[in-house]
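Trainee: Provided below for reference: sequence and predicted model.
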Amino acid sequence: MDGTPESARPPAGRTRIQERNRAAILEAGLAVFSSLGFSGATLDRIAREAKLSKPNLLYYFPSKEAVHLALLENLLDAWLAPLRALDPEGEPVEEVLAYVRRKLDLARDFPRESRLFANEVLRGAPHLSGVLGGDLAQLVAEKSALLDRWMDEGRLARLPSKHLVFSIWALTQHYADFETQVRAVLGEGHDPFAEAGEFLDTLFRRLLAP
């Protein structure tokens, strides 16, 4: 043991310089893919954004597909965490409202990641088809069953549970995926996410009331 905190050590087999370069490439890839989409992104553009040579980038990732896939893999756990946190022992309306807030916070704090995910789905999800039909579908089925149970118990208004989840995704991620449009329409002096938080709380509280 060298006394270095575990969290500060690079993964086994990588030096700190390698880990720093890899992180720089992923940050650059996120910036490029989220702004230009997959088709518009190039390895040359990612290398310039990362301030690395293209051969240096290719040492870490053999293609732009590899960079893209690594970003998506890093994103998935964080993207699914808000729904996983829906607590079966909690008060139903408050649990759903907390989920809405977590999703809106995710859109506010990680807008580029939201656009990366949206662009992948719009492309037909070539890198995520297994996840969408696997882990994501299973998680939504599990939480939809919980919502249905709460509805059966009269603790939530009767709604199609999966479409309720879809509506939460649409109404929260819109503020990240269409942020430029939202800010242009609202004009200066508005905080889109603060205003959205108040509006969505009112909207879903009324919708969900049994």
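Mentor: Good, I have the coordinates.
Trainee: can we go C-alpha only for contacts and neighbour counts from here?
Mentor: Fine.
Trainee: Geometric centre of this structure: which residue is closest?
Mentor: The centre of the chain sits closest to residue 79, judged by CA atoms, centre = their mean, with a distance of 4.0 Å.
Trainee: now the residue nearest to it when sequence neighbours are not counted: how far from residue 39?
Mentor: Nearest residue to residue 79, sequence neighbours excluded (CA to CA, 6 or more residues apart in numbering): residue 106, at 8.0 Å. According to CA to CA, to the nearest Å, residue 106 stands 25 Å off from residue 39.
Trainee: here's the one I want to compare it with:
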Amino acid sequence: MSRIRRKNQDLIIEVASEQFAMHGYAATKMADIAKAADIPKPNVFYYFSSKDKLYYAVLETVTQPLLAASLPIEQLDDPVEALTQYIRTKLTISRHYPHASRVFASEVMSGAKVLPESIRDKLFEQSQMIISKFATWSKQGFMDEVPPHHLMFAIWSATQTYADFNWQICSVLDKPELDDADYEQAATFLTKLVIQGCGVKSRV
């Protein structure tokens, strides 16, 4: 793929993410996306032949990082390091893909009716892997006997809230946007909350 083509696609996806996040899938028109991106409408259709395909592309920009985020849980032996990396990665996704994250959250809240089955299956497999790993750590004595699925849900909600409720968080903190220090503080706190609250132990 040429650099120009990639650049144009990225622009369209970024603007579409904002439009879908603000107005929802049904209310967003391809003409609205073209106008917001300041490009001719035919150009949008040139790169994405339908709104469905563009919507899928937006979802993929966040679901692919979300799927990759659990690699520390899957691959690392040390529970403390695995959870630390997982939480930090999840926060990074909320920071770098805020609009796409809100589109994904909206899709899930509406029943995931448009989410491609292939992505559904991968997300389900990922969740089962995480739950199984948490349960294994508990059985091995590296974590308290906590409900593994609820721990996973808690990490999801605690990290994704920085994207889905960014306006409210910034309002409470009385600042226009969160900075490096805010995300670092959040990562440190959430990691400590999970590790100490669930009695997670290192193998070292």
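Mentor: Nice, thanks for sending it over. All figures in this text were calculated on a predicted structure; none of them were measured in a lab.
Trainee: Superpose the two chains and report the TM-score.
Mentor: Overlay of the two chains. TM-score (TM-score structural alignment, normalised by the length of the second structure): 0.84; 197 aligned residues with a CA RMSD of 2.3 Å.
Trainee: what residue of the second structure matches up with the residue nearest to the centre of the first structure?
Mentor: Matched to the second structure by TM-score structural alignment, residue 79 of the first structure sits across from residue 66.
Trainee: Thought residue 92 was touching that match, still the case?
Mentor: No: in this structure residue 66 of the second structure lies outside contact range of residue 92 using CA atoms under 8 Å: 10.2 Å.
Trainee: ok, back up a step: so what does the residue nearest to residue 79 of the first structure match up with in the second structure?
Mentor: Taking TM-score structural alignment, the alignment pairs residue 106 of the first structure with residue 93 from the second structure.
Trainee: Can you get me a residue count around the aligned residue in the second structure for residue 21 of the first structure?
Mentor: Aligning on TM-score structural alignment places residue 21 of the first structure opposite residue 8 in the second structure. By the other CA atoms under 10 Å criterion, the neighbourhood of residue 8 of the second structure contains 16 residues.
Trainee: Please, which helix or strand holds the closest residue to residue 76 of the second structure other than its chain neighbours?
Mentor: Excluding its sequence neighbours, the residue lying closest to residue 76 of the second structure (CA to CA, 6+ apart) is residue 82, at 5.7 Å. Using DSSP states H and E, residue 82 of the second structure maps to helix 79-96.
Trainee: who's in contact with that helix?
Mentor: Helix 79-96 of the second structure is contacted from outside by 62, 65-66, 69-73, 76, 101, 137, 142, 155-156, 159-163, 183, 187, 190-191, 195, 200-203, using CA atoms under 8 Å, 6 or more residues apart in numbering.
Trainee: and with 6 Å instead?
Mentor: Here helix 79-96 of the second structure makes contact (CA atoms under 6 Å, 6 or more residues apart in numbering) with 69, 72, 73, 76, 159, 160, 163, 187, 191, 202.
Trainee: If you count contacts, what does the lengthiest helix in the first structure end up packed against?
Mentor: The residue-count maximum for a helix in the first structure (DSSP state H) belongs to helix 16-40. Contacts defined by 3 or more CA pairs under 6 Å, 6 or more residues apart in numbering; DSSP states H and E place helix 16-40 of the first structure against helix 43-50, helix 111-122.
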